[in-house]
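A.B. asks: predicted coordinates and the sequence they were generated for:
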Amino acid sequence: MSGHRPPALALLLAEPLRAPLAPLRLARDWRALGRLPRGDGRAVMLLPGLFNGDRSNLAMAALLRRLGYRVEGWGLGRNLGQRAIGGDGARLFARIDDFAQRAGAPVTLVGVSLGGVMARIAAHRLPGRVRAVVTVSAPFAGPPEATNVWRAYQWLSGARIDDPAVRAWSGEAARPLPVPATAIWSARDGLVGGAICRDADCHAIEVASGHLWVQFDPQVLRAVAAALARDASQPLPAGGSFR
């Protein structure tokens, strides 16, 4: 496992205790979040985590729209791994391509957990269609066994982590991206270790959150907004044509 281990049992057991605090903090800080840097109107697609759908990202979507971004969910129902995206990703890639065509510009992908892994793969597969990638608690830089959720992933997705196709998928996600990448991670995460949620080739932002309901945590939303503002000065990727 390349020296990576799953998060400690104490962190795992703390997850259900900490999770309800995130939306409480969000309610407290909602007004202040509206004072974050304004967006540039770019197209942003939000990719949910394992077993979650677009509703899990409602708070993030509402905030980013409030800041001036053009936001859409992925529109593929619950994230059940390869079951949701069409095997090798065809359904997801088609959704991103369609959004880019309608927006007339590449799409910035913000992916939570498994959604972040998928966002990185999409950035490799869709040159000229993805502008930047922001991952939130996404374990892209290590093997599935270095998480506490790999068994749930196998059950929900129907794919085994020792399948060569799954190993190749994980390897592709770990490769340096051809577009700007930001990784938001936490050392307190009880499901996926922070060490495999970032690498030397991306801009890393550390937060003090758990994993469950991470997308409701105000500090995470601030980090996402900061990542989008930081990438605003980056040149658009070359390639592709837009109507």
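C.D. replies: Looks like it came in fine. Worth saying up front: this structure is predicted, and the values here are computed from it rather than measured.
A.B. asks: from here on, contacts and neighbour counts on C-alpha atoms
C.D. replies: Fine.
A.B. asks: give the contact list for Asp217.
C.D. replies: 22-23, 25-26, 209 (C-alpha atoms under 8 Å, 6 or more residues apart in numbering).
A.B. asks: can you tell me how far the closest residue to Pro23 other than its chain neighbours is from Leu58?
C.D. replies: The shortest distance from Pro23 to any non-neighbouring residue, by C-alpha to C-alpha, 6 or more residues apart in numbering, is to Phe216 (5.5 Å). Going from Phe216 to Leu58 by C-alpha to C-alpha, to the nearest Å gives 9 Å.
A.B. asks: ok, Phe51 next?
C.D. replies: From Phe51 to Leu58 the distance is 15 Å (C-alpha to C-alpha).
A.B. asks: nearest residue to the middle of this protein?
C.D. replies: Gly111 (1.7 Å; C-alpha atoms, centre = their mean).
A.B. asks: isn't that one right up against Ile121?
C.D. replies: No: between Gly111 and Ile121 there is no contact under C-alpha atoms under 8 Å: 11.1 Å.
A.B. asks: all strands of the chain, in order?
C.D. replies: Ranges of strands within the chain are 43-47, 70-73, 107-112, 130-136, 181-186, 203-207, based on DSSP state E.
A.B. asks: included below, for side-by-side comparison, is a second structure:
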Amino acid sequence: MPRLPLPGHHLLAAAGVRSRARHRADPTGLGHPSGPPSTRAALGELGSALDGVRLVGALPRLSAAPRGDGHLVVDIPGWRAPELTGAPLRAYLRRLGYDARGWGFGTNTGDPRRDVERLSRSVLELLDAKGEPASLVGWSLGGVIAREVARRHPDAVRRVVTYGTPVTGGPRHTTVARAYRRGPDADAHRVAERLDPTAPIPVPLTILFSRRDGIVAWQACLDHTSPDAEHVEVSSTHIGMGVDPDVWAVVADRLARG
């Protein structure tokens, strides 16, 4: 018999005291994307600031997260997002004991092929300097870049965590679908999709997605080919994921697993 939620559970989750994240062991039954998010979901992005309010209630459980081991964590912003957008998460990870840094290239202007090349060089240089592989954390298009760096240089990447990242379909399943030529490089996404079955990403992947995502169709975030991919469902808007305490808690937990 399934366990019913305890009285007040939903209220505590809404306040951030409890997590709304759910591990999805088998993504095959969750479906495939058919296009961009609905207009209703896109309009829901207007309430993204409310996701950050839950950080206050989540402070005790975030503070109790496993301590970091000091390894390097590189944070990659989403399309058109400045590097500053990841500053709150990086500050949290540094507080836990990680060497959390921005990717070093400022705003993500939407050229993943170029960015995979230059981030690869940066990660390899950091590997030489620190003597150990880095973890990559990518938001939206930043996750696409993180995945491709890990595919090319698995010895230099310890783990990849993505949230709101389109794995299939690229811009076709985002709210920029009608104007994708002005959006992220569609050809780069198609190359990634061709490589997934033939050269799957061998490092551990944690994929966070949300059915409330109004920018990327949540089904497009599912990875059906990587051998070591896990899926975690959160309840956040796309923009709000950067300050969603459930996202932060999952990132901290997975980084601590090594």
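C.D. replies: Arrived safely, thanks for sending. Fair warning: this is a prediction, and the values are worked out from it, not measured in the lab.
A.B. asks: could I get the TM-score for this pair?
C.D. replies: Remark: TM-score between the superposed chains equals 0.83 [TM-score structural alignment, normalised by the length of structure 1]; 223 aligned residues with a C-alpha RMSD of 2.2 Å.
A.B. asks: picking up where we left off before, out of Phe216 and Leu58 of structure 1, which sits in the more crowded spot?
C.D. replies: Using other C-alpha atoms under 10 Å, the more surrounded residue of Phe216 of structure 1 and Leu58 is Phe216, with 23 against 15.
A.B. asks: quick one on the thing from earlier: a markdown table for the strands of structure 1, including distance to Cys197 of structure 1?
C.D. replies: Shown next, in a markdown table, are the strands of structure 1 (distance: least, C-alpha to C-alpha, whole Å):
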| stretch | distance to Cys197 of structure 1 |
| --- | --- |
| strand 43-47 | 16 |
| strand 70-73 | 22 |
| strand 107-112 | 11 |
| strand 130-136 | 8 |
| strand 181-186 | 6 |
| strand 203-207 | 9 |
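A.B. asks: Thr147 of structure 1 is nearest to which of those strands?
C.D. replies: The minimum distance between Thr147 of structure 1 and the strands of structure 1 falls on strand 181-186, with 13.5 Å, by C-alpha to C-alpha.
A.B. asks: now for the spatially closest residue to His32 of structure 2 that is not a sequence neighbour, how many residues are close by?
C.D. replies: Spatial nearest neighbour of His32 of structure 2, excluding adjacent residues (C-alpha to C-alpha, 6+ apart): Gln219 at 5.2 Å. Applying other C-alpha under 10 Å, we find 23 residues neighbouring Gln219 of structure 2.
A.B. asks: circling back to that earlier point, ok, and the closest non-adjacent residue to the residue nearest to the centre of structure 1?
C.D. replies: Leu47 (4.5 Å).
A.B. asks: how about the one you found, what's its partner in structure 2?
C.D. replies: Aligned by TM-score structural alignment, Leu47 of structure 1 pairs with Ile76 of structure 2.
A.B. asks: measure its match to Val116 of structure 2 for me?
C.D. replies: If you go by C-alpha to C-alpha, the gap between Ile76 of structure 2 and Val116 of structure 2 works out to 11 Å.
A.B. asks: same thing with His238 of structure 2?
C.D. replies: From His238 of structure 2 to Val116 of structure 2 the distance is 23 Å (C-alpha to C-alpha).
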